[in-house]
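*Asks:* next comes the sequence, and after it the predicted model I'd like to discuss.
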Amino acid sequence: MITPNVSFEFFPPQSLEASFRLWETVKILAPLGPNFVSVTYGAGGTTRTLTHDAVATIHKHYGLNVAAHLTCVDATREETLEIAEQYAEVGVTEIVALRGDPPKDTGRFTAHPDGFADSVELIEALAKTGKFKLRVGAYPDRHPEAACDNSDVDYLKRKIDAGATSAITQFFFEADTFLRFRDRCVDAGITAPIIPGILPIENWSGVKKFATRCGTKVPQWLDKSFATAQRDGREDLLATTVCTGLCTRLLEEGVEDLHFYTLNKPYLSHEVAHALGISPKVTLQNVA
């Protein structure tokens, strides 16, 4: 089994406590030598400035390759491209281009009157600048707004054709979910790399609620396993075992890259990476 390339997703901090947690997470995971790290936007673009500041700081002080999330929500085309230009000015050359979630309690996504209608339009505009490597999202389980399973594959192909060079999937719980999706993408003529998104389970009840919102199927066996583990006080052991087993199966099926959704909680991601044979590659210098 090969040792995989890894990447990590972080949240921008919205409080002093959250800020300490983010930088602790970066310090713990950066020595593993990730291919890149990404920094998210909040729903409705609510963390736009915080995201920019976190991206710039991580890039400058930690020397990591940062892929900044950029969405279409609640902004004009001009405003969105201006944000992209600000990333380019600080040396950030990768963007995760997404439609984005609407603000909470507002229902379905509605494009800004002067904004991008969807992620395909955003990708096309960013590609025309010639300044960025563009990554996009993908959905092994059906997106809540998709008409059918193939809709997600068709839409991913449109995003790749528009200029994206790779995709990162939503999290999933069983390897076969990703492998079947990968096969459908190959059949559709998609040749760009598709990186599986891995969510280490820090809190099972919270993860279940999150999965329901984003359309990720929850296997009955996994729900029962965590119910038993909670009674026995073995949730952490089960979480590590489940995540490591999922990653191992993917690697056995030829996957070379894994993207971890850290939720700014580094320890489980670090433990799984260690179990997969990933050891620290660099020593961080003092951060100014």
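*Replies:* Yep, it's here. Bear in mind that the values here come from a model prediction, so they are computed numbers and not experimental data.
*Asks:* hey, let's count contacts and neighbours off CA atoms from now on
*Replies:* Noted.
*Asks:* ends of stretch 153-173, what's the gap?
*Replies:* In stretch 153-173, first residue to last residue: 19 Å (CA to CA, to the nearest Å).
*Asks:* so which bits of stretch 163-178 are buried?
*Replies:* 163-175, 177-178 (16 or more other CA atoms under 10 Å).
*Asks:* which strands and helices lie in contact with the helix or strand encompassing residue 95?
*Replies:* Using DSSP states H and E, residue 95 sits within strand 94-98. Packing partners of strand 94-98 (3 or more CA pairs under 8 Å, 6 or more residues apart in numbering; DSSP states H and E): strand 66-71, helix 119-129, strand 133-138.
*Asks:* in JSON lines: these, plus mean neighbour count.
*Replies:* Below are those laid out as JSON lines (neighbours: other CA atoms under 10 Å):
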{"stretch": "strand 66-71", "mean neighbour count": "26"}
{"stretch": "helix 119-129", "mean neighbour count": "19"}
{"stretch": "strand 133-138", "mean neighbour count": "23"}
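*Asks:* which one of those lies nearest to residue 78?
*Replies:* Residue 78 sits nearest to helix 119-129 of all the helices and strands packed on strand 94-98, at 10.5 Å, using CA to CA.
*Asks:* and the closest one, how far out from the chain middle?
*Replies:* What separates the centre of helix 119-129 from the centre of its chain is 19 Å, taken as CA atoms, centre = their mean, to the nearest Å.
*Asks:* do stretch 180-194 as well
*Replies:* Distance, stretch centre to chain centre, for stretch 180-194: 18 Å (CA atoms, centre = their mean).
*Asks:* can you tell me the SS state at residue 216?
*Replies:* Under DSSP: H, G, I helix; E, B strand; the rest coil, the three-state class of residue 216 is coil.
*Asks:* take this one as well and set it beside the first:
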Amino acid sequence: MKLSKILSSATRPLFSCEFFPPKTDKGEENLWNCLRELQTINPAYASVTYGAGGTTQDRTKGIVTRIKDQTGLSPVAHLTCVGASKDQLAELLADYRAAGIENILALRGDAPEGMDRFKAVAGGFSHATDLIAFLREQGDFSIACATYPEGHPESAGGVADDIRYLKIKQDNGADCAITQYFFDNDAFFRFRDACSKAGVTMPIIPGIMPIGNFDQIVRFSSMCGTSIPTWLHEKMDPIRGDLDAVAALGIELAASQCKQLLENDTPGLHFYTLNKSAATIAIHEQISHYL
């Protein structure tokens, strides 16, 4: 089912998950085990990323197609500008149309490994806004986009730039936006209010990252521009060497974050699973009465 229809027909907040395509057969076996476990809580849709620099395009396509053919989930294929010309993107989109894939999450993508800044290939796109406009011309896809409540890490204009670009993404054909993960709900609420004032009317879905390894999250956050509040450091620093304790506290904190978001009219929650099911299932159990 198309994202646009999933969102417009929802009578309660939605719950969705993101996965990444593993680089090995063993990793892919783990992914399918994770998907089967998460099917028990019936996500509204499941998105599948590219690897760093777009390096796992074929695996992404295979996983998305298999999700559609073998599960009851609605798949969302990530698509980036990295390393692809318009003709190559059009060819991939034709494959997706033929396979019955209806949903695309359009992103600029990160610079490939070894490059300090993003650079479009000849005949390609430099911005997600342009990719979205191109997608809208290529067929009847439902299009999601990304947004950054605390500002994109490369943006000189911070949050104000992200709001401006989000409005352009909407105008160019995006149906909804999924945020980078964050830990400061107040930052999200301020961002959402400012987007509304700027004319953004499409659903903005918060991205949720359950913490299972605090050192890993600190590293991820330094790259993607997510702030780690002082209170979170104070809770996690004393136990950061005990991964079981970190995971248990991570579930508790994420469930609390989700409850506050759902009590303040968010249209849904999108979980970055890191191809693991336990934390997402545990959090879902605590918030299921909202969903």
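*Replies:* Received the coordinates, thanks. This is a predicted model, so every value here is computed, not measured.
*Asks:* rewinding a little: so which of the buried residues of stretch 163-178 of the first structure are in strands?
*Replies:* Judged by DSSP state E, the subset of those located in strands is 166-171.
*Asks:* show the contacting residues for residue 148 of the first structure.
*Replies:* Residue 148 of the first structure is in contact with residue 142, counting by CA atoms under 8 Å, 6 or more residues apart in numbering.
*Asks:* show me what contacts the residue most central in space within the second structure?
*Replies:* What sits nearest the mean C-alpha location of the second structure, by CA atoms, centre = their mean, is residue 178, with 5.5 Å. Going by CA under 8 Å, 6+ apart, residue 178 of the second structure touches 144-147, 204-207, 270.
*Asks:* mind doing that once more with 10 Å?
*Replies:* Contact analysis of residue 178 of the second structure by CA atoms under 10 Å, 6 or more residues apart in numbering lists 105, 144-148, 203-207, 268-270.
*Asks:* alignment lookup: it to the first structure.
*Replies:* Alignment note (TM-score structural alignment): residue 178 of the second structure maps to residue 168 of the first structure.
*Asks:* which residue packs closest to residue 108 of the second structure, ignoring adjacent ones?
*Replies:* Leaving aside its sequence neighbours, residue 108 of the second structure sits nearest to residue 128 (CA to CA, 6 or more residues apart in numbering; 4.5 Å).
*Asks:* quick one: map that neighbour onto the first structure.
*Replies:* Residue 128 of the second structure maps onto residue 119 in the first structure, by TM-score structural alignment.
*Asks:* contacting residues for that match?
*Replies:* Going by CA under 10 Å, 6+ apart, residue 119 of the first structure touches 70-72, 97-100, 125, 136-137, 155, 158-159, 162.
*Asks:* surely residue 146 of the first structure and residue 152 touch.
*Replies:* Yes - applying CA atoms under 10 Å, one finds residue 146 of the first structure in contact with residue 152, separated by 6.6 Å.
*Asks:* which residues does residue 211 of the second structure contact?
*Replies:* Shown in contact with residue 211 of the second structure (CA under 10 Å, 6+ apart): 217-218, 236, 243, 246-254, 273, 279.
*Asks:* farthest-apart pair in these, please.
*Replies:* For these, the farthest-apart pair by CA to CA is 236 and 273; their separation is 19.6 Å.
*Asks:* just give me the neighbour total for residue 81 of the first structure.
*Replies:* Neighbourhood size, residue 81 of the first structure [other CA atoms under 10 Å]: 17.
*Asks:* give me the spatial nearest neighbour of it, chain neighbours excluded.
*Replies:* Nearest residue to residue 81 of the first structure in three dimensions, chain neighbours excluded: residue 126, at 7.5 Å (CA to CA, 6+ apart).
*Asks:* residue contacts, the one you found?
*Replies:* 80-81, 84-85, 95, 97, 120, 132-134, 162-164.
*Asks:* and those residues as JSON lines, adding distance to residue 203 of the first structure?
*Replies:* Listed next are the contacts of residue 126 of the first structure as JSON lines, based on distance: CA to CA, whole Å:
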{"residue": "80", "distance to residue 203 of the first structure": "34"}
{"residue": "81", "distance to residue 203 of the first structure": "37"}
{"residue": "84", "distance to residue 203 of the first structure": "34"}
{"residue": "85", "distance to residue 203 of the first structure": "37"}
{"residue": "95", "distance to residue 203 of the first structure": "29"}
{"residue": "97", "distance to residue 203 of the first structure": "28"}
{"residue": "120", "distance to residue 203 of the first structure": "34"}
{"residue": "132", "distance to residue 203 of the first structure": "35"}
{"residue": "133", "distance to residue 203 of the first structure": "33"}
{"residue": "134", "distance to residue 203 of the first structure": "31"}
{"residue": "162", "distance to residue 203 of the first structure": "37"}
{"residue": "163", "distance to residue 203 of the first structure": "36"}
{"residue": "164", "distance to residue 203 of the first structure": "33"}
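*Asks:* quick check, nearest of the residues you listed to residue 20 of the first structure?
*Replies:* Scanning these for proximity to residue 20 of the first structure, where the rule is CA to CA, the winner is residue 95, at 24.6 Å.
*Asks:* against residue 79 of the second structure, how distant is whatever residue of the second structure lines up with that closest one?
*Replies:* Structural alignment (TM-score structural alignment) places residue 95 of the first structure against residue 104 in the second structure. Distance, residue 104 of the second structure to residue 79 of the second structure, using CA to CA: 7 Å.
*Asks:* what's the answer for residue 87 of the second structure, then?
*Replies:* Noted for residue 87 of the second structure: a distance of 14 Å to residue 79 of the second structure, by CA to CA.
*Asks:* identify the contacts common to these two.
*Replies:* Here residue 87 of the second structure and residue 79 share the contacting residues residue 93, scored by CA under 10 Å, 6+ apart.
*Asks:* so what does residue 197 of the first structure match up with in the second structure?
*Replies:* Here residue 197 of the first structure is matched to residue 207 in the second structure, going by TM-score structural alignment.
*Asks:* residue 242 of the first structure too?
*Replies:* Here residue 242 of the first structure is matched to residue 253 in the second structure, going by TM-score structural alignment.
*Asks:* which element is that match on?
*Replies:* helix 243-262.
*Asks:* which helices and strands sit right next to that helix?
*Replies:* Applying 3 or more CA pairs under 10 Å, 6 or more residues apart in numbering; DSSP states H and E, we find helix 243-262 of the second structure packed against helix 185-197, strand 204-208, helix 214-224, helix 230-236, strand 268-272, helix 278-287.
*Asks:* will you turn those into CSV that also has distance to residue 33 of the second structure?
*Replies:* Shown next, in CSV, are those (distance: least, CA to CA, whole Å):
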stretch, distance to residue 33 of the second structure
helix 185-197, 32
strand 204-208, 21
helix 214-224, 23
helix 230-236, 29
strand 268-272, 16
helix 278-287, 11
